[in-house]
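Q: give me coordinates for this.
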Amino acid sequence: MSTVLTYITLFVMGCVAIVLVRGLFNMVRGGSGNKSNQLMQLRIVLQAVAIVLIMLTLWVTGGGRPS
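A: As a prediction, the model looks like this:
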């Protein structure tokens, strides 16, 4: 179970990075402000999901403490 949570957490963290880079490229390119706002909102949601998954993974694995 902890391995699955770890992979899901890493996937969501990767998605956060991708959305962040897309938002930066949109801003540098001078793209739509509406699109930048949507990307920022998506990034915030993905970050919240990532934090919850990180905390869940730490809880399931015991936070790295020896058994």
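Q: switch to C-alpha atoms for all contacts and neighbour counts from now on
A: Will do.
Q: tell me the contacts of residue 35?
A: Neighbouring residues of residue 35 by Cα atoms under 8 Å, 6 or more residues apart in numbering: residue 26.
Q: repeat that for the one 4 residues further on.
A: Neighbouring residues of residue 39 by Cα under 8 Å, 6+ apart: 19, 20, 22, 23.
Q: so how do I select the buried members of the residues you listed in PyMOL?
A: The following PyMOL line selects those of those that are buried, judged by 16 or more other Cα atoms under 10 Å:
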select buried, resi 19+20+23
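Q: Proceed likewise with the subsequent sequence, for comparison:
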Amino acid sequence: MNTILVIALILAMIATLVALIRGIIAFLQTTKEDLNAPEGSGPSRSRLKQNKMMMNRVLFQAAAIIIVAILLLAKGNG
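A: Next up, the predicted model:
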């Protein structure tokens, strides 16, 4: 059981890193047009992607924390 949880933890950490990198890349690709867009024009495609990647990062981090908590509880009971 612990082996499966450790593998799941590693996958969650890798997914967190990938989401973080993709979010940073989306942030760096923000163009001057996006920055100078008029008020009320809504979020640009780049900003929506940034938001999605950062939300994914938070979800993957939460999954990793939950897996660590389960591992600690299993170790405490064993």
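Q: TM-score for these two?
A: The TM-score (TM-score structural alignment, normalised by the length of structure 1) is 0.84; 63 aligned residues with a Cα RMSD of 1.5 Å.
Q: residue 10 of structure 2 versus residue 16 of structure 2, what's the distance?
A: 10 Å (Cα to Cα, to the nearest Å).
Q: neighbour count for those two, which is higher?
A: residue 16 (23 against 14; other Cα atoms under 10 Å).
Q: shouldn't the more buried one be in contact with residue 55?
A: No. Counting by Cα atoms under 8 Å, residue 16 of structure 2 stays clear of residue 55, with 10.1 Å between them.
Q: excluding its backbone neighbours, what's nearest residue 60 of structure 1?
A: Excluding the flanking residues, the one nearest residue 60 of structure 1 by Cα to Cα, 6 or more residues apart in numbering is residue 2, at 6.4 Å.
Q: what's the burial count for the one you found?
A: 14.
Q: mind naming the longest helix for structure 2?
A: helix 45-77 (DSSP state H).
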